[in-house]
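> with the sequence up front, the predicted model follows.
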Amino acid sequence: MNEIPITSIDGFAFGHADNKEAATGCTVVVCENGAKAGVAVRGGSPGTRETDALNPENFVEQVHGVFLAGGSAFGLEAGSGVMNELERKGIGFDVQVTKVPIVPGAILFDLMVGDEKVRPDNDMGQQATRNAFLNVPFLKGNVGAGTGASVGKLLGASYAMKGGVGHYAIKVGELKVGAVVAVNSFGDVIDPATGNLLAGAYDRKQGCFLGSKQVLLEQMNTAKTNRFSGNTTIGVITCNAALSKSEANKLASIAHDGLARTISPSHTFVDGDTLFAMTTNQVNVDLNGLSYLATHVVEQAVIQAVLSAKSDYQLPAYSTIIKEG
């Protein structure tokens, strides 16, 4: 098992676009020739587009891109920009009079970090797609959908830390598997290999983590369930494994274990945690081994997101507190 750049998974193109001043952005994964795809929504407050198309009982067999965006439900407009750019390039489902790109996606809540009136839109979706085709370096951290992402918001913004976008990929023989994840969680981010907290509810004056699980238990009888301070972790698994549509959906579901291992608590009522799975459908593999690898790359992408994040928007990042500590 060797780590590889996610951009080396053949058949996919990856792009970001963002507005740093407004603290929001969009990330796209494009598959020009179409990809089998599935989705699993586990959070209690999702914001998604075109996920019904991925239901195995429905007609369309391939998608041409997936987008991840900030902006809460407003950010779903970025999907139209991805569609428009793909149509311009002649990519999509052939309906004779045109080609209709099938572009599902999901959003996260970042409106409280920057300018809540500026959200990912048609133009930003188009730009992210152009950047993917231009092979603009696909960065990690405060970019794309992770620009305004934050983590550990149990006690509000004054205790939160910077989240971001992470990606990670591996190769085993001919199989390539990767994940892109925008981490914007209600809970803390933990390194499962060590059990150490990497980012989360953080007391800036005392210079210590508060432990969201413990705080949550202490608030059981006093706090309200609706804590919309801005949550949701969303991502895309990309691979070249031969899968049916049903198997792609199951793979996306199993890969949520990668979120559960690294985010505590995860899949809450105020997170919209959503993972997509896309494949170019080329390499026959054991599905159990593939499921393990998909979970692993999601886990590592989450960790990369917070390790790569930089302090900004009055939110400290892992890299800052480690230096200070």
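Thanks, I have the structure now. Residues are numbered from 1 along each chain as shown.

> from now on I want contacts and neighbour counts done on CA atoms only, so please keep to that.
OK.

> any chance you could list what contacts the longest helix along the chain?
Across the chain, the longest stretch assigned as helix under DSSP state H is helix 287-308. Identification of contacts with helix 287-308 by Cα atoms under 8 Å, 6 or more residues apart in numbering yields 140-142, 162-170, 177-183, 189-191, 198-199, 237, 251, 254-259, 261-262, 317-319.

> buried residues in that helix, which are they?
By neighbour count on 16 or more other Cα atoms under 10 Å, the buried set for helix 287-308 is 290-291, 293-308.

> and the helix or strand just after it, how far out from the chain middle?
Next in sequence after helix 287-308, counting helices and strands by DSSP states H and E, comes helix 318-324. Relative to its chain's centre, helix 318-324 lies at 24 Å (Cα atoms, centre = their mean, to the nearest Å).

> contact partners for residue 137?
residue 15.

> measure it to residue 49 for me?
26 Å (Cα to Cα, to the nearest Å).

> surely residue 256 is in a strand?
No: read with DSSP: H, G, I helix; E, B strand; the rest coil, residue 256 is helix and lies in no strand.

> you'd agree it is up against residue 276?
No: counting by Cα atoms under 8 Å, residue 256 stays clear of residue 276, with 9.9 Å between them.

> give me the common contacts of these two.
residue 40.

> and these two? Which one has more around it.
residue 276 (30 against 24; other Cα atoms under 10 Å).

> residues in contact with the host helix or strand of the more buried one?
Using DSSP H and E, residue 276 sits within strand 274-283. For strand 274-283, contacts defined as Cα under 8 Å, 6+ apart pick out 11, 34-43, 46, 66, 106, 174-175, 232-243, 248-249, 251-253, 255-256.

> A further structure is provided below for comparison with the first:
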Amino acid sequence: MRRGPTNSLADVEGLRVGHAQRVGDGYRTGVSVVLAPQGGAVAGVDVRGAAPGTRETELLDPRNLVERVHAIVLTGGSAYGLSAACGVMQRLADAGTGFPVEGGVVPIVPGAVIYDLGRGGSFRATPDAAMGAAAYDAALSSPGTLSGGLPSDGAASPPWVNGSVGAGTGAVAGGLAGGVGTVSAVLPSGVTVAALAVVNAAGSVLDPRSGLLSGVRYGLPGEFDHVGEPDTGEYERWSPQKAPSFNTTIGVVATDLTLSKAQCGKLAGVAHDGLARAIRPAHTMVDGDTIFGMSTCGLPGPDDTGLHDVLAAAADVFSRAVAHAVLHATGREGAPAYLDVFPSARSGR
């Protein structure tokens, strides 16, 4: 396998990714939107956490009517943040995109949330419909560049950005700063499999023996050459806060291979294996871990071997996405960046 051109979910042709966030005045939260291509994408979902916050997931059951989704919303704000999907729905409806019904269309917009309430200082400073619409607009705009540090309110971020943006703006992962991570893999067959993870985990993202980020071991050649195991002393001194909290890791894994709704559900399920490889423990009582599987149906459907290869890649890309989310996150009080805690982990030091 090799990385796609941007090493992001946007390498699956037809998908667009947009982020919006707000930091300051009590806010530290945001929204990430994945827009399907014209005509929608087949989708499934797998919910493993015991405290999920979700929207429209029942529609993705293979027994139910709707076959295609038009966007997927990943957001902060816990259950309050689900209102961000309303802004995305409005934008899609205005564009005439949705499930056709008498008199118009109904956009199909499943979503999931992370718990980041109060991390900017105000408990009720959460994403709303306007922030969801801003993330939608960012997905349609031309990619820009991200300056150093946290992006300012409303700043556009390219779809391949990792770190403290979008739904991952206020994320925490095992006491470290969490965030958004995105990667891709192009299989020898030419099929692309990619993931976007919002990492806000109760569990640890570190190998318990060495302090290395667990997801790094699944990297493609050259991908994580800049990071290695930290010095033993640094790791032994690391003592993250153990305050009880609600968390959740959510995300999307997608492919251009034609899959059914049931196969997209399996794609999401296997991606959870990648989540559990990179985060320990996973799927706890205070996590709402939810992953969506998407197929843009750009390539003909697989035989058994092709499907097996895509599923295997789904687990690996999600593990890699978790590692990128933590590696690129911006540290702050109470949630330091990984390389600030373990500066010796920088290769070439």
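Ah, there it is. A quick note: this is a predicted structure, and the numbers were derived from the prediction, not measured.

> and the TM-score between them?
Remark: TM-score between the superposed chains equals 0.87 [TM-score structural alignment, normalised by the length of the first structure]; 299 aligned residues with a Cα RMSD of 2.2 Å.

> ok, then the element right after the longest strand along the first structure?
For the first structure, the strand that runs over the most residues, judged by DSSP state E, is strand 24-41. Counting by DSSP H and E, the element after strand 24-41 of the first structure in chain order, helix or strand, is strand 48-49.

> ok, which stretches of the first structure are helices?
78-88, 122-133, 212-218, 245-262, 287-308, 318-324.

> corresponding residues in the second structure for the first one?
Residues 84-94 of the second structure are where helix 78-88 of the first structure aligns, taking TM-score structural alignment as the criterion.

> any residues touching that stretch, and which ones?
Counting by Cα under 8 Å, 6+ apart, 31, 70-71, 73, 75, 98, 105-111, 127-133, 136 sit against stretch 84-94 of the second structure.

> do the same with stretch 108-123 of the first structure
Outside stretch 108-123 of the first structure, the residues that reach it (Cα under 8 Å, 6+ apart) are 18, 21-26, 47, 68-82, 145, 148-150, 184, 229-234, 272, 313.

> how distant is it from the center of its chain?
16 Å.

> ok, stretch 69-84 of the first structure next?
Worked out by Cα atoms, centre = their mean, stretch 69-84 of the first structure lies 14 Å from the chain centre.

> now do stretch 323-343 of the second structure
The answer for stretch 323-343 of the second structure is 17 Å, by Cα atoms, centre = their mean.

> got it, and stretch 165-176 of the second structure?
Taking mean C-alpha positions (Cα atoms, centre = their mean), stretch 165-176 of the second structure and its chain are 11 Å apart.

> residue 42 of the second structure against residue 264, yeah?
Yes: counting by Cα under 8 Å, residue 42 of the second structure does reach residue 264; the two are 7.2 Å apart.

> close enough to count as contact, residue 32 of the first structure and residue 11?
Yes: assessed by Cα under 8 Å, residue 32 of the first structure is found in contact with residue 11 at 7.1 Å.

> just the buried ones from the contacts of strand 274-283 of the first structure?
The buried subset of the contacts of strand 274-283 of the first structure - by 16+ other Cα under 10 Å - is 11, 34-43, 46, 66, 106, 175, 232-243, 248-249, 251-253, 255-256.

> what's the end-to-end length of stretch 45-56 of the second structure?
Start-to-end, stretch 45-56 of the second structure (Cα to Cα) is 10 Å.

> residue 111 of the first structure -> the second structure?
Residue 111 of the first structure maps onto residue 117 in the second structure, by TM-score structural alignment.

> ok, its match to residue 75 of the second structure distance?
12 Å.

> ok, now which ones touch the residue in the second structure that residue 99 of the first structure lines up against?
Mapped onto the second structure by TM-score structural alignment, residue 99 of the first structure lines up with residue 105. By Cα under 8 Å, 6+ apart, residue 105 of the second structure lies in contact with 93, 96, 97, 98, 99.

> list the contacts of the second one.
Spelled out, it's residue 96 of the second structure. Residue 96 of the second structure neighbours (Cα under 8 Å, 6+ apart): 104, 105.

> what residues does residue 175 of the second structure make contact with?
204, 240, 241, 242, 334, 335, 336.

> 7 Å instead?
Residues near residue 175 of the second structure by Cα atoms under 7 Å, 6 or more residues apart in numbering: 240, 241, 335.

> ditto for residue 66 of the second structure
Contacts of residue 66 of the second structure (Cα under 7 Å, 6+ apart): residue 59.

> mind checking what it lines up with in the first structure?
By TM-score structural alignment, residue 66 of the second structure lines up with residue 60.

> what of residue 272 of the second structure?
Looks like residue 272 of the second structure aligns to residue 256 there (TM-score structural alignment).

> do the same with residue 178 of the second structure
That one, residue 178 of the second structure, aligns with residue 163 by TM-score structural alignment.

> can you report how many residues neighbour residue 335 of the second structure?
Neighbours around residue 335 of the second structure, by other Cα under 10 Å: 21.

> wait, it sits on residue 178?
No: counting by Cα atoms under 7 Å, residue 335 of the second structure sits too far from residue 178 to count as a contact (8.1 Å).

> any residues in contact with both of these two?
Counting by Cα under 7 Å, 6+ apart, the residues touching both residue 335 of the second structure and residue 178 are residue 172.

> so how far is residue 125 of the second structure from the residue nearest the centre of the second structure?
With distances taken as Cα atoms, centre = their mean, residue 197 lies nearest the centre of the second structure, 2.4 Å away. From residue 197 of the second structure across to residue 125 of the second structure, the span is 23 Å (Cα to Cα).

> can you check residue 167 of the second structure too?
Counting by Cα to Cα, the gap from residue 167 of the second structure to residue 125 of the second structure is 14 Å.

> neighbour count winner among the two?
residue 167 (34 against 23).

> what is the equivalent residue in the first structure for the more buried one?
Aligned partner of residue 167 of the second structure by TM-score structural alignment: residue 145.

> what of residue 202 of the second structure?
Using TM-score structural alignment, residue 202 of the second structure lines up with residue 186 in the first structure.

> ok, its match touching residue 152?
Yes: assessed by Cα under 7 Å, residue 186 of the first structure is found in contact with residue 152 at 5.2 Å.
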